[in-house]
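Q: With the sequence up front, the predicted model follows.
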Amino acid sequence: MFAKVFTALVAASAVLAAPVESQLEKRIQHDGQATYFEVGLGACGWWNVNEDYIVALNSAQYQRNGGSNCGQGITLTNSANGKKIVVTVADECPTCDDGSLDLSPSAFAALTDGNMDQGVFPISWHFNRKQ
């Protein structure tokens, strides 16, 4: 009897621990570079326009979760000036390094005071908790 109860408790604790671990992973800060791109049909399967606050997640992190970060919110900070916005993962960036993101033009402009000539800037970001 004790063995059955113990096995049930171990199984239940594993199930309960999984969401906590994934939530902690969402809080990890990532650092990289921001660039921008002309948006359209993204790897997540929906259409966007340049005015949307979206990002293409680097392939290393996009593929790590099998594309499950599609639609996930990200809090993104321009490390050079401290400006911060919230964006949504809508695409994959195969040329971006781990931690780097490709931004829609409107998201890029919001973080650079409209200076699109900058082309690239340092960023830090983290996934927002899924509701």
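A: Yes, it's here.
Q: C-alpha only now, for contacts and for neighbours.
A: Will do.
Q: Is G99 in contact with D31, as I believe?
A: Yes: the pair G99 / D31 is scored as a contact, 5.2 Å apart, by C-alpha atoms under 8 Å.
Q: Comparison target below:
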Amino acid sequence: MQNFATVATLLSAIASGAMASPAPFGGDGTFYSPGNDACSKAGHSSSSSDLIAALNVEQFGGHYNGDTDKSQSCYKCAQVKGPKGSVKVQIVDLCPECKHGDLDLSPAAFKTIADPVDGRVPISWTWTSC
């Protein structure tokens, strides 16, 4: 009976919104010229107008040497907040030089959250549904 009460309490907290959402990641936002995506073995290319991002190696996971398309981060979405606003992007690429928390955004995504002249801005982001 105690397990039932614990489950009921947990479900009630979830339904009421009392459960805290995951803390956002923080890092630098930069932008790059998209091309062949690391998440696609078929060599899919993305363009500068797509709302996409490249994720740092540590959070990208998978196998960096060759099997990047097997990363669990591929095709997940992230809600990114910067100085000018926020944008939802899909992870399709890998940023080897980025640190934990950093995202390298497409030019279109970067322009939504910051002035491209800035080049590098502080961001926060969380995983979100696509």
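A: Cool, the structure landed. Just so you know, these numbers come straight off a predicted model, no measurement behind them.
Q: what's the TM-score here?
A: Once superposed, the chains reach a TM-score of 0.71 (TM-score structural alignment, normalised by the length of structure 2), with 102 aligned residues with a C-alpha RMSD of 2.2 Å.
Q: Regarding structure 2, what is its longest strand?
A: The single longest strand within structure 2, with elements called by DSSP state E, is strand 85-95.
Q: buried sites along that one?
A: S86, V87, K88, V89, Q90, I91, V92, D93, L94, C95 (16 or more other C-alpha atoms under 10 Å).
Q: tally of neighbours for the residue lying closest to Q61 of structure 1 once chain neighbours are set aside?
A: Distances taken as C-alpha to C-alpha, 6 or more residues apart in numbering place D98 nearest to Q61 of structure 1, at 6.7 Å, with adjacent residues excluded. Residues contacting D98 of structure 1 under the criterion other C-alpha atoms under 10 Å number 16.
Q: To which residue of structure 1 is A108 of structure 2 aligned?
A: Using TM-score structural alignment, the partner of A108 of structure 2 in structure 1 is S106.
Q: Assign its match to helix, strand or coil.
A: Secondary structure, DSSP: H, G, I helix; E, B strand; the rest coil: S106 of structure 1 is helix.
Q: need the contact list for the residue nearest to it when sequence neighbours are not counted.
A: Of all residues not flanking S106 of structure 1 in the chain, E51 sits nearest, at 5.1 Å (C-alpha to C-alpha, 6+ apart). Neighbour list for E51 of structure 1: S104, P105, S106, A107 [criterion: C-alpha atoms under 8 Å, 6 or more residues apart in numbering].
Q: looking at those residues, which has the most residues close by?
A: That'd be S104 among the contacts of E51 of structure 1, by other C-alpha under 10 Å, with 25 neighbours.
Q: How many residues are close by the alignment partner in structure 1 of N36 of structure 2?
A: Matched by TM-score structural alignment, N36 of structure 2 corresponds to L41 in structure 1. Look at L41 of structure 1: counted by other C-alpha under 10 Å, it has 12 neighbours.
Q: Test my guess that L41 of structure 1 contacts N50.
A: No: assessed by C-alpha under 8 Å, L41 of structure 1 is found out of contact with N50, at 11.3 Å.
Q: on that earlier part again, any chance you could list what contacts the helix or strand following the longest strand of structure 2?
A: Proceeding N to C from strand 85-95 of structure 2, the next assigned helix or strand is strand 103-105, under DSSP states H and E. The contact list for strand 103-105 of structure 2 (C-alpha under 8 Å, 6+ apart) reads 27-32, 51-56, 95, 98.
Q: Alright, calling it a day.
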